[in-house]
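Asks: return a 3D structure for these sequence lines:
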Amino acid sequence: MDDSVRPLRVPPHVAAYADQHNVSHLMQSMLSSLLVHQPEDPIRYLIRLLQTGSVGIPKVLVLAPPDVGAHLLAKELSAELRAVHVTTESLLDDQSEPSPTEELPTDHMVGQIHQRLNEIDCFSRGWVLEGFPQTRLQALRLQQVGVIPEHVVMLETPNDVTSARNQGDPLMGDAYLRTFVWPLNDSGAQRLKEGRSQPEGRSQPEGRSQPEGQGLVKQQRYRCEVPGLCAAYQHFLKVINADQPHADVYQQALAFIRTRHRSRTPRILLLGPPGSGKSHQAALLSQEYKMVDVCCDQLLRSVAAEGSAQGEEIQSYLDAESPVPDSLVLQVLEDRLSRVDCGCRGWILHGFPCDLQQARSLQEIHPPNRVFFLEATDDVCLERITQRATDPVTGERFHGVIRPALSSEVHKRLKVRPEDQSQCVTQQLKHYRTHTAALQCVYPQAAAIDADRDPHSVFELLESRLTRV
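Replies: Take a look at the predicted model:
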């Protein structure tokens, strides 16, 4: 390979120092703030940032259609993060409600928000903004003046769900959902008034109600803007289904903010028996948090396909269906995990280590800082693997339980890979069980995840534990 295009690598001891002192996030935050604000004296400005502890403060934006709970969520997040809760209503000079066909005054609101977020309390404590932007143009205008959130939480619900949010607290301005969200105290419950709640974040005088069609008009206008808003904030966006208990919505939003605002670059190791879902969960984590998905088996095949001397050596073992020696695997892993993308974005490793010696060797070159054991029973693992089959004509994969073939003709020609045969899988499970105790000794702080559940539930468990490992 030409040295001029060889991927940049970071020595393990340098990566360890950067991880310990959170250098990557520190530099990114300082550079971003410097370029956005463009102070006349950059050095003095950076010194002020460090002295006030403003590097890494929460900068959160909550987006949602009307009456879905954005105000309540933003208020709770700001309290938990000890950040300033900023609403459009608190910034508007004219307190009258805009008509359903009228947008918030963009230039005026952008100026007001920019000024408010640069005041000392927001500068030092961080902020949670809700109610603006409502369009992609407004989002771009905010970015142009330097208002760039680090986390964007977008709530989504079907139209028929928002119509169920028909009670509001006239004093506090919080919208409640009969099914899922209810005030925690009696005084709040007594203040609830029947009828559509008034716009989130604003307390409407008693006796006034929002015109019947106004909420639907606002919802329709918002939904038309969702694709543009998603595009504007695609790199730091979390979409959460709000059609669930508010406590679950809040926990998902908080986990997202804390996970992406983590103090350590994630180096995640997924361990578990074959069929526990390691590859699937690694793909979900990589997609959600932009970490590098490192599957040991795929990595070896990729290196073998390059045609280098090292690749040819690996290919010889693959052709003979023999295990690749640990020394060679570790060389490949060290090379891959030392690259800049892994150092900056973090990585998720699965498929290695499989025994005590491999785990100890990995600890010497690139020790993980989050380890999860995906625990699944042998029966579940066997069912998941042995029911898999491939159509040799189309290459499409099916599963006897989850995704059966659509016709008897396709079913008859399905082929099961030799490694997915029951006898082979049983042997692999036995091998894993033999080495589980030793692996647990190397990683005593690892978290155990019940992987017998459906993939979505397993992912939620992983996601909730990322900040606690």
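Asks: please count neighbours and contacts with C-alpha atoms only from this point.
Replies: OK.
Asks: how about the helices in the stretch 301-450 of the chain?
Replies: For the stretch 301-450 of the chain, applying DSSP state H, counting those that start in this stretch gives helices covering 309-319, 326-337, 340-345, 356-365, 378-386, 408-413, 422-442.
Asks: let's compare: structure for the following, please.
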Amino acid sequence: MRLIMLGPPGAGKGTQAQRLVERYSIPQLSTGEMLRAAVANGTGIGRGAKAIMDRGEFVPDDVVSHMVSDRIDQEDCRRGFILDGFPRTVAQAEALTAMLDQKGVKLDAVIELKVNPATLIERMEKRVADTLAAGGTVRSDDNPDTFATRLDEYRQKTAPLLNYYRRRGELVEVDGMQGMDIVARDIASVLAKVDSN
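Replies: Next up, the predicted model:
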């Protein structure tokens, strides 16, 4: 199963992707996590990306595309993968389509979690509060100003992806405002239809 999860920051993409990881035994390829690991490890990509990420802006396409291509080539992606946080722009989507075509790989579905943007701020604040209450560390980009910038970036750059994948017949919309279990059930129902084709 080869999937892309789309939706604005805080929509629940990571949560639902983790459930799909368990169901299909495929890795979740989160570009955000890959980049944060690069920052934590002080790699060249990490050092360059840190300042950009702290401002809530996107890391350049060529850097992210190269990182994703290398990751898809790894052994654990042979049975499939879930892309979370990539592509973010139509240009990235076109590059991904070309890359997958070159590898002889086809996407099974692009899942959009549809949510109310006003609710996302509440979700982010709750995630921060829960993380702090559990004694965890809050991500540097989890604050209201940076989060608003990330939402604006999503609306401007990522939302056009929906039309791109809709035209390709790969987009599936799921109501992300429901409870986590109901969203997971709806995604499973959609993928069962894809899997049977």
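Asks: want to throw the helices of the stretch 301-450 of the first structure into a markdown table with distance to residue 20 of the first structure and mean neighbour count?
Replies: Supplementary listing: those in a markdown table, determined by distance: least, Cα to Cα, whole Å; neighbours: other Cα atoms under 10 Å:
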| stretch | distance to residue 20 of the first structure | mean neighbour count |
| --- | --- | --- |
| helix 309-319 | 32 | 15 |
| helix 326-337 | 17 | 17 |
| helix 340-345 | 12 | 19 |
| helix 356-365 | 16 | 15 |
| helix 378-386 | 37 | 18 |
| helix 408-413 | 54 | 12 |
| helix 422-442 | 20 | 15 |
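Asks: for residue 218 of the first structure, find the nearest of the ones you listed.
Replies: With distances scored as Cα to Cα, the stretch of the helices of the stretch 301-450 of the first structure nearest to residue 218 of the first structure is helix 340-345 (37.9 Å).
Asks: how far out from the middle of the chain is the closest one?
Replies: 17 Å (Cα atoms, centre = their mean, to the nearest Å).
Asks: other SSEs contacting that helix?
Replies: Counting contacts by 3 or more Cα pairs under 8 Å, 6 or more residues apart in numbering; DSSP states H and E, helix 340-345 of the first structure packs against strand 292-295.
Asks: how big's the offset between the strand it packs on and the second structure?
Replies: On superposition with the second structure, the mean distance recorded for strand 292-295 of the first structure (mean Cα distance after the TM-score superposition for the first structure) is 0.9 Å.
Asks: what range in the second structure does the helix or strand hosting residue 77 of the first structure sit on?
Replies: Assessed by DSSP states H and E, residue 77 of the first structure sits inside helix 70-81. Following TM-score structural alignment, helix 70-81 of the first structure has no partner segment in the second structure.
Asks: and that helix, how far from the chain's centre?
Replies: Centroid displacement of helix 70-81 of the first structure relative to its chain, using Cα atoms, centre = their mean, is 19 Å.
Asks: I'd like the next helix or strand past it.
Replies: Using DSSP H and E, the helix or strand that follows helix 70-81 of the first structure towards the C-terminus is strand 84-87.
Asks: closest to residue 142 of the first structure out of the helices of the stretch 301-450 of the first structure?
Replies: helix 340-345 (26.0 Å).
Asks: picking up where we left off before, other SSEs contacting the helix holding residue 77 of the first structure?
Replies: Contact partners of helix 70-81 of the first structure among helices and strands, from 3+ Cα pairs under 8 Å, 6+ apart: strand 59-63, strand 84-87, strand 127-130, helix 246-260.
Asks: export those to TSV and tack on mean neighbour count and distance to residue 343 of the first structure?
Replies: Shown next, in TSV, are these (neighbours: other Cα atoms under 10 Å; distance: least, Cα to Cα, whole Å):
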stretch	mean neighbour count	distance to residue 343 of the first structure
strand 59-63	24	24
strand 84-87	22	32
strand 127-130	26	28
helix 246-260	19	15
